[in-house]
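Colleague: Quick one: sequence and predicted model below, then my questions.
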Amino acid sequence: MIIVPYAPGGSASPSETARACAPFGGAVFVVGTSSPLDERGRAVLEGAGRVVVADDPANVIASLAGTPVDGIVTFADAMLEVAAVLAEALGLPNHSPRTAACLRDKAAQRQRLNEAGVGFVPLVWSGAGTELRPFGPGTYPVVLKPRNGAGSEQCMILDGAAGHRTANARLDPARQYVAEGYIPDGAPPARHLADFLSVESAVRDGTITHLGISGRLPLAPPVREGGTVFPAPLSRATSEQVTALASRAIRALGITLGVVHTEIKLAPGGPQVIEVNGRLGGYLSELMLLVGLADPVSLAVRLAAGAPLPEPWSARGSALVVLRQPPMRARTVLRAPAPRDLVSLPGVVRAKQWARAGSPLDWRVGTAGMVLQVWMRGADWAGLSHDYLELTDFLDRSLSYTYDISEGIRG
C-alpha cells in the first residue's frame, strides 16, 4: 500500500493517485480531522482507496497495523510535514521533517536559499497579519504572501507605503505572512508567455533528473496564474541555466527523494528562484500525458516505493492549460461560455467551467478563483500560440461580469 496524506487542491486527483498506487496494493488516504472535505469529497476519496481520518501520527500508524506499506507520497503542500513525520515514524524514505518544514515555510525557505548562495532575494518582513507596517525607503516593490500559502492565495504586490492600508484590510489576522523583494521583470522566452517558468525534477538518493521545463502565460493581477505550457520553448542555453539553478536549490533545501517543482523567474541579471515545492507541479499530470510522456503521478509514487523508473523521455508536441481569471473588481459572473462551445475551437481538447452565471467571485482565493479551465494541444508552441490567441479573443467576447468599484483596486 501507498500512504497518501491528502488535502483538497493538490496536484493529483484521487482517481489519478489511485491508478498510480494500484500496482502497490492501492492508496491509503490520510485526512486530518479538521480537513475541509465535504460529503461529496469524502465519497470521492472512499471510492479511490482506503481513508484514515486522524491528526496524531500514532493513531494513523495504529490504524495501519498489519498493513504492508511500500511508501509515502503527497501531492498537497499542506500535507508535506504530515508525510515527513509519518515516514520518519515508519522508517520509510521521504523528505526529512526539517526539509518538509522548510518547503512549507516561505520565510525559512528564502533564508536557506539566500544563505546557500542560490541567488539572492531580500526577505523584507515576516509576521502576523495585524503587524504589517510600511517598509523603509528603497525597499519597494515587495511581494506579500501567506507564509504557508499555496496557489497565489492572498498574494499582493506593494509598490509603496500607500498600499499598506489596503493590504492590511485584506489580511487574515490569524495567519502569518512574508514579504520578499520583487524580482525584477525580465524577457519572456517566447511571445505570449511570461518571464517565469518551472522545472520539474525527480530526485532519488540525491540524484537529480530533470523531467522538463514548463512555461507560463502572463499572470492576472495581482499574481494569479494565467496558465501553463509544456514543454517551454527555450533555447538550450536558457534550459541549462534554469536546470542548473533548480539543482542548486534542491540540494540547498536537502531534498533527496521525490518529484520537485521549482519556480524560476528569468530576471535581467540571471534566473532567480521564486520558490521550491516538494511535490508535483499543478496541471503537469495532464500536460505531460498530452504530449506523450509517462504519467508523472505514477513516477512520484514509484519514487516513494523505490520501484524502477521509466526510461528518459522526450515530448511530442506542445500542450497548454489556460486558467481564465476574472478581473480583480469582478464580483459575479454574468455570462460565460459552456465547455461544449470551447471544445469546438481549434486546438482545444477539453474545458471545465469553474464558475457559472451568478457565481460569486473573489480574487483573494488566488488561482483557484478562475472562471474557466481550457486544455489545448498542438504540434509546437508556434502553432499552439495561434490557437491560444483565437481562444483568448473568444473568451474576451463571451465573458462578462458584475463589478465592485468601491474598493479602488485596479485589474
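Modeller: Thanks, I have it.
Colleague: C-alpha only now, for contacts and for neighbours.
Modeller: Fine.
Colleague: Please enumerate the helices of the stretch 51-200 of the chain.
Modeller: All helices of the stretch 51-200 of the chain, identified by DSSP state H, counting those that start in this stretch, fall at 57-63, 80-90, 97-104, 106-115, 163-170.
Colleague: ugh, wrong one, the stretch 201-350 of the chain
Modeller: Using DSSP H, counting those that start in this stretch, the helices of the stretch 201-350 of the chain run over 236-252, 284-290, 296-305, 339-342.
Colleague: For the longest one, which residues meet the burial criterion?
Modeller: The one in question is helix 236-252. Going by neighbour count (16 or more other Cα atoms under 10 Å), the buried part of helix 236-252 is Ser239, Val242, Thr243, Leu245, Ala246, Ser247, Arg248, Ala249, Ile250, Arg251, Ala252.
Colleague: Next up, a structure to set beside the first:
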Amino acid sequence: MNLVFVESNTTGSGMLAFAGARALGSTPVLATADPSRYAGLAETGVRVLACDTNEGDLARVLRDELGEIAGVTTTSEFYVTTVARTAGELGLPGNPPEAVAACRDKGRMRRILAAERLPSPAFEVITPDDDLERQVQATLARIAMPCVVKPVDDTGSLDVVLCTTSQEVLAHCRKLLGSTVNVRGQRSSGTALVEGYLNGPEFSVEMLSARGAHRCVGIVAKQVTPPPSFVECRHVFPAPLDDDAARTLAQTACRALAALGVTDGVTHVEMKLIDRRGYVVEVNARPAGGMIPQVIRTSCGFDLVEAHLRLALGLPVPPLPEIFLPAGIAFLLAHDPPPDAVLAEIGGVEHALALEHVDAVTVTAAPGSAVRHARSSYDRLGHVIAHAPDHARLHGTLDAALDLLRPVLRQPMGVR
C-alpha cells in the first residue's frame, strides 16, 4: 500500500512523517525532483521516485511507476495544490483543488473571507499588469500605515515585511513583483499583497476536517520577532486563553475553512485576537510546521502528523485530546551577527538538555552555514522543546535553555 509524499519539509514533521506512514502499514514513497535536498533520506528507508514535481502529469507518472496507490500527501506548503489535484485525478481522499488553491493564494483567500464577512484588514493585491507606482498610491489612500507587504504564495514568513513609509511599500512591492521562482524552483505569481497591520497577539488554530465537518484540536500561542520581519520564535500549547477567547478563535477558523471550501485534512490557521475578535492571517492546508506537531504530542499525546496521514489514506482518526500539559518550543536565532558570518558550532547543547523539563535540544544549522539576522524561518539555528506543570515554568525553562546555547560564529578567510 503506497502512500506517496509529493516532496516534503526537509526537517521536522516532514521526515518524521515517513516513519508515521510505515507505522500505519503503508509504504512511504517520496516523489521528488531533487533527492539530494533531503539530508538523511537514506536512513529513513523511504522509497524515492525521482520525477518532475513542479510541471507535467504527476498522476500519470505515479500510476505508471507505482501501480497501486493508497494516498497522496505532502507536508510542504509548496506542494499542497499539486497534491489536491493529483489525488483528485487518482480518485483518492483529499481536498477540492480549488479550495487548496484559495488557501495558497493569500490574495484570493482575503477576497473570499471578506466576502463572507469574516473580520478582515483592509487589503489590496498589487499585480505586474498595471503601473506599480499608481497602484501603490491608490492602495495607500485606503490602507493606513504601518502596513504589511507580503508575497501571495510563499511560506515561512519569507519576505513578509512591515512597512512604515510609501517608499518602503513601493520598494518591497517592486522586489516581490520581480520574483519569478520560489525556493523550490516553482514559478511564483509575481504579485504582492498589501494589508493593514493587525496589531494583536498571534495564535494558530490546529484544525481537523473530515467530509466538511471541522474540529479544533487545540490553539497555539505564538511569539514572533519584532518588525519589520515576523519570524516565529516561540510556540506554546495550549495557548493560555479563557474559554470565550478560545471559542472565538475556533469558531472563526471553522467559518474560514467552510468559506474556502476545505473539506478534509489537517489545517493550520494562523490568527490574531483583537478586541475579542478573531482575524485570520492565513490558512495553510497542511499540518503546522515549526515543530508544532511535536509540541502538541508532548502536551497531550495527540499526533497531528498521524492524523494527517490517516486522512490521506481514508482511515479514521483517534479521538481528540481532552487533557493538556503546557509544552512549547523556542527557536535559537542569531542576534546582531557580523556581516558575512558563518556558523562554526553551537555550544552548550548538553547543558541545555540536562535542564529539568527539557525534552529535546536540536541544532538545525550545519557548520559553515551563513548566519544573519533572522528574516524568515530559514534563518533559525536550532530549537528547544520542553514541558512544565504551568505556563510560567515552561517559559522559564525555555528561556534558561536558550541562554545556555552559544552560537560560535566566524568569518570566511579574507573577510575582516
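Modeller: Okay, I see it. Remember, it's a predicted structure, so these values are computed and weren't measured experimentally.
Colleague: re earlier: could you dump the helices of the stretch 201-350 of the first structure to CSV with distance to Pro360 of the first structure?
Modeller: Putting these into CSV (distance: least, Cα to Cα, whole Å) gives the following:
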stretch, distance to Pro360 of the first structure
helix 236-252, 38
helix 284-290, 28
helix 296-305, 32
helix 339-342, 19
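Colleague: To Asn148 of the first structure, which of the helices of the stretch 51-200 of the first structure lies closest?
Modeller: Nearest to Asn148 of the first structure, of all the helices of the stretch 51-200 of the first structure, is helix 97-104, at 5.6 Å by Cα to Cα.
Colleague: average offset between the closest one and the second structure?
Modeller: Average distance, helix 97-104 of the first structure versus aligned residues of the second structure after superposition (mean Cα distance after the TM-score superposition for the first structure): 1.2 Å.
Colleague: Quick check: buried residues in that helix?
Modeller: For helix 97-104 of the first structure, a neighbour-count test (16+ other Cα under 10 Å) marks Pro97, Thr99, Ala100, Ala101, Cys102, Leu103, Arg104 as buried.
Colleague: Run the chain-centre distance for it.
Modeller: Here helix 97-104 of the first structure is found 16 Å from its chain centre; the criterion is Cα atoms, centre = their mean, to the nearest Å.
Colleague: tell me what that helix is packed against?
Modeller: helix 80-90, helix 106-115, strand 272-277 (3 or more Cα pairs under 8 Å, 6 or more residues apart in numbering; DSSP states H and E).
Colleague: residue closest to the middle of the second structure?
Modeller: The second structure has Gly289 as the residue nearest its centroid, 4.3 Å off, counting by Cα atoms, centre = their mean.
Colleague: Hmm, it is touching Met15, no?
Modeller: No - using Cα atoms under 8 Å as the test, Gly289 of the second structure is too far from Met15 to be in contact (11.8 Å).
Colleague: quick one: Ala366 of the second structure is in a strand?
Modeller: No - going by DSSP: H, G, I helix; E, B strand; the rest coil, the assignment for Ala366 of the second structure is coil, not a strand.
Colleague: how many neighbours does it have?
Modeller: Neighbourhood size, Ala366 of the second structure [other Cα atoms under 10 Å]: 14.
Colleague: what does Leu90 of the second structure give?
Modeller: Neighbour number of Leu90 of the second structure under other Cα under 10 Å is 17.
Colleague: who's in contact with the residue mapped onto Gly278 of the second structure from the first structure?
Modeller: In the superposition onto the first structure, Gly278 of the second structure corresponds to Pro271 when matched by TM-score structural alignment. By Cα atoms under 8 Å, 6 or more residues apart in numbering, Pro271 of the first structure lies in contact with Gln241, Val242, Leu245, Ile264, Lys265.
Colleague: so which of those would you say is closest to Pro93 of the first structure?
Modeller: Proximity of the contacts of Pro271 of the first structure to Pro93 of the first structure, judged by Cα to Cα, is greatest for Leu245, which lies at 24.7 Å.
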